[in-house]
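[1] compute the structure for the input listed below.
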Amino acid sequence: MAGDSSSSSSPAPAQPSTAPTAAFGTQHFDRAPTSEELQAARQAPQAPPQTTPDQSSSSSSSAPTKPSHQQRASVSDAVKSIKASDFLTVYQVPCARQGFLTGIGGGAVVGALRYILGASVPRAANWAVGAFALGGIVSFEVCQAARRAEAAKMKRVVEVYDRKQADLQRQKAEKARHAAAAAARAEESRRLEEAARRAARPWYKFW
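    Next comes the predicted model:
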């Protein structure tokens, strides 16, 4: 009877629960997902990943910017950039005066020679205009080349002058350093001689 009472009073073993402990998609290891849960998971719309303002700003800042396409100026754009006031200040352009004078003189000489040699007035005028353009362009380019050569020469002169000044400053600094070292050596030798004289004196004195 005691055995029956003890067996009847002992609790029955707990049955494993087959109910799902969590919705499908979370980590659970008590059972395998059913076909209904798999189908529901496939049909469920996925939400886009949420980004914080810091991540969005960093992603926007780190995104490469597209290079801007630089438009090349055409001849029409260059012509449109010319203003009427530019013709009034054309003489201020370096070498422009020399080019005009050379072109005018060359054109006049060539036109006059062609007319003297028997050419008609329009033909002589054409030769004069061509000589003016050619002489002016050649004179202008020669003057510009001379200016560039002069600028390069002046640049070299300035570089050489600066180098010489730096050398002079370095030499002065070395002389000053040598003079200071010589003065220090003279002072040290004088101090040693004074110490030697003091050491040579007798420590006794009768009167």
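[2] from here on, contacts and neighbour counts on C-alpha atoms
    Noted.
[3] which positions within the helix or strand encompassing residue 40 qualify as buried?
    Assigned by DSSP states H and E, residue 40 belongs to helix 35-43. When burial is assessed from 16 or more other C-alpha atoms under 10 Å, helix 35-43 yields no buried residues.
[4] could you look up the SS state of residue 145?
    Using DSSP: H, G, I helix; E, B strand; the rest coil, the structure places residue 145 in helix.
[5] contact partners for it?
    Contact analysis of residue 145 by C-alpha atoms under 8 Å, 6 or more residues apart in numbering lists nothing.
[6] so which residues of the protein form helices?
    2-9, 35-43, 53-62, 75-80, 96-116, 121-200 (DSSP state H).
[7] need the winner for burial among those.
    helix 96-116 (a mean of 19; mean count of other C-alpha atoms under 10 Å).
[8] just checking, what packs against that one?
    Secondary-structure packing of helix 96-116 (3 or more C-alpha pairs under 8 Å, 6 or more residues apart in numbering; DSSP states H and E): helix 121-200.
[9] okay, the angle between the helix it packs on and helix 96-116?
    Per axes from the mean of the first three to the mean of the last three C-alpha atoms, to 10 degrees, the angle that helix 121-200 makes with helix 96-116 is 150 degrees.
[10] one more sequence to fold, the one below, so I can look at both together:
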Amino acid sequence: MLIASSITLAKIITSILAGFAFVYYEFSHKEKLFNTLLLTFFIPITVVMMPNYLLISKLGLLNTPWGVILPQLADGMGIFLMRQSMRNIPKPLLEAGRLENASPWVILTRIILPLIKPSVIAMGIVFFINSWNDYFWPLLILHDKPTYTLPLALQMFISAEGGSEWGIAMAVAMLTALPPLLLYLTCQRFIMNTFMQSGVKG
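    I've put the predicted structure just below:
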């Protein structure tokens, strides 16, 4: 829970700040940088696992929660969704903030965030579910049982039992899947609306 929550919070913060920078500020090669960000969607996660593993090893963070969290502090899809959501905000609202000499931080927190709150909630739900269900990266980083995430602990339990206690394994699997499932069902409308609205403006 701690790992999934930390990753989710970090991704939300970095996605909001990066999306705001792409919408609010004008800087050199902004579109090229954003297009490069889009290209990262086509890079399989397995391609960057080995470099990330070597970096985490050199930092001495193997077998720690930080070793799982640090490589996942930002997310290209989250930045894309936040940029699209912010671009749908009427420009006169942002201009009004500028005319009132509001700082960028005030414009972000007082004007933009309240308007894109459903998108932020939906993005956070997706991030949490993905982090909660992540298996392979924690398997590479975490080696001691006390540090295992729930999916990793469940797999180790099934392997230790040799497949003889499938009833217990299924019960544990159901309990493991329950939190993200309830979260998704509760906030499903936010997710659908966000992904539909993200394509309104390009």
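[11] TM between them?
    For this chain pair, the superposition-based TM-score is 0.26 by TM-score structural alignment, normalised by the length of structure 2; 76 aligned residues with a C-alpha RMSD of 4.4 Å.
[12] against which helices or strands is the helix holding residue 40 of structure 1 packed?
    Using 3+ C-alpha pairs under 8 Å, 6+ apart: helix 35-43 of structure 1 touches no other helix or strand.
[13] tell me where structure 2 has strands.
    In structure 2, no strands are defined using DSSP state E.
[14] remind me, longest helix of it?
    Max-length helix for structure 2 by DSSP H is helix 2-24.
[15] which parts of it are buried?
    Applying 16+ other C-alpha under 10 Å to helix 2-24 of structure 2 flags 3-22, 24 as buried.
[16] also stretch 39-57 of structure 2?
    For stretch 39-57 of structure 2, by 16+ other C-alpha under 10 Å, it's 52-53, 56.
[17] so how far is it from its chain's centroid?
    In terms of C-alpha atoms, centre = their mean, to the nearest Å, the centre of stretch 39-57 of structure 2 is found 16 Å from the chain centre.
[18] also stretch 118-137 of structure 2?
    Distance, centroid of stretch 118-137 of structure 2 to centroid of chain: 5 Å (C-alpha atoms, centre = their mean).
[19] who's in contact with it?
    Against stretch 118-137 of structure 2 from outside (C-alpha under 8 Å, 6+ apart): 1, 3-5, 7-9, 11-12, 49, 68, 78, 81-82, 85, 150-152, 180, 183-184, 187-188, 190-191, 193-194.
[20] try it again at 6 Å.
    4, 8, 180, 190-191, 194 (C-alpha atoms under 6 Å, 6 or more residues apart in numbering).
[21] got CSV for those, with distance to residue 113 of structure 2 too?
    Output for the contacts of stretch 118-137 of structure 2, formatted as CSV (distance: C-alpha to C-alpha, whole Å):
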residue, distance to residue 113 of structure 2
4, 23
8, 17
180, 24
190, 15
191, 17
194, 14
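[22] and the spatially most central residue of structure 2, how far from residue 94 of structure 2?
    By C-alpha atoms, centre = their mean, structure 2 has its centre lying nearest to residue 127, at 3.6 Å. Taking C-alpha to C-alpha, to the nearest Å as the measure, residue 127 of structure 2 falls 28 Å from residue 94 of structure 2.
[23] repeat for residue 67 of structure 2
    39 Å.
[24] more neighbours: which of those two?
    Legend: neighbour count by other C-alpha atoms under 10 Å for residue 67 of structure 2 and residue 94, higher for residue 67 (23 against 17).
[25] how close does the more buried one sit to residue 45 of structure 2?
    16 Å.
[26] with residue 169 of structure 2 instead?
    In terms of C-alpha to C-alpha, residue 169 of structure 2 sits 28 Å off from residue 45 of structure 2.
[27] can you check residue 98 of structure 2 too?
    Applying C-alpha to C-alpha to residue 98 of structure 2 and residue 45 of structure 2 gives a distance of 40 Å.
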